[in-house]
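Asks: Only the shape, not the letters, is given here:
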């Protein structure tokens, strides 16, 4: 003979991002499933206070924006070897560090400015002189790597 008792369970039905306030219900599928929820009990000496409870709910977009330079994405179906390429997937390639992107932009801006100065064959002001000197410094510090600088 079996005797049953009724048990009440709570299940998360809706999540709200603590940053952008995007709401996703369990019926929203992917967006709901990709929320990142962190719950933590602080230990002794924590900057948040001893034994305090902290929680954070982030949509996948805010999580990516906040952690983009620190994320390591691992494909569970691809064996990890020490001789990996720098980027394993398109997400890592697209979200390379902001410093690298800024440096690429600065290099391009200097090259365009130098092209304009050289096409005129004259430096007409202090800003053009500084731009030319920046380009010369980059060329001076460049290492031979088989690329045209």
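Replies: The structure has been received and is ready for your questions. All of these numbers come straight from a predicted model, not from anything done at the bench. Numbers count the residues shown, from 1 in each chain.

Asks: can we go C-alpha only for contacts and neighbour counts from here?
Replies: Noted.

Asks: what's the lengthiest helix in the chain in contact with?
Replies: Ranked by residue count and defined by DSSP state H, the top helix of the chain is helix 98-120. Outside helix 98-120, the residues that touch it by CA atoms under 8 Å, 6 or more residues apart in numbering are 69, 123, 128, 131-132, 134-135.

Asks: Comparison target below:
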């Protein structure tokens, strides 16, 4: 028999955009839209060899900075919404 107990786990309460300084609390709308990059540079990286780089960006700054380079492979919203033109009446 196993007796389970719950331990509090750490979580992000507040996130700040490293570009514009905007912030969102954990329960606020838009909190989930922040993009957090956590990257370990490889040992063949010219200037940042072995560095650990982190950046947190709000969606607006992320889209402004990287939007022109996006490659959208799949849109899950349109995949679950019915297409009215394909519905039989």
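Replies: All right, it came through fine. Computed from a predicted structure; not experimentally measured.

Asks: Now restrict the contacts of helix 98-120 of structure 1 to buried residues only.
Replies: Neighbour-count burial (16 or more other CA atoms under 10 Å) is assigned, among the contacts of helix 98-120 of structure 1, to 123, 128, 131-132, 134-135.

Asks: Tabulate those residues in a markdown table, adding columns for distance to residue 94 of structure 1 and secondary structure.
Replies: Below are these laid out as a markdown table (distance: CA to CA, whole Å; DSSP: H, G, I helix; E, B strand; the rest coil):
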| residue | distance to residue 94 of structure 1 | secondary structure |
| --- | --- | --- |
| 123 | 37 | coil |
| 128 | 33 | helix |
| 131 | 29 | helix |
| 132 | 31 | helix |
| 134 | 28 | helix |
| 135 | 27 | helix |
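
Asks: what's the spacing between the residue nearest in space to the middle of structure 1 and residue 100 of structure 1?
Replies: Geometric centre of structure 1, nearest residue: residue 68, 1.4 Å, by CA atoms, centre = their mean. According to CA to CA, to the nearest Å, residue 68 of structure 1 and residue 100 of structure 1 sit 13 Å apart.

Asks: which part of structure 1 lines up with the longest helix seen in structure 2?
Replies: When structure 2 is parsed with DSSP H, its longest helix is helix 59-66. With TM-score structural alignment applied, helix 59-66 of structure 2 matches the range 60-67 in structure 1.

Asks: And the matching stretch, what's buried?
Replies: 60, 62-63.

Asks: Name the nearest of these relative to residue 18 of structure 1.
Replies: Nearest to residue 18 of structure 1 among the buried residues of stretch 60-67 of structure 1, counting by CA to CA, is residue 62 at 9.1 Å.

Asks: returning to what we had before: want to try TSV for the buried residues of stretch 60-67 of structure 1, with distance to residue 33 of structure 1 as columns?
Replies: Below are the buried residues of stretch 60-67 of structure 1 laid out as TSV (distance: CA to CA, whole Å):
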residue	distance to residue 33 of structure 1
60	9
62	14
63	13
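
Asks: With that, I have no additional questions.
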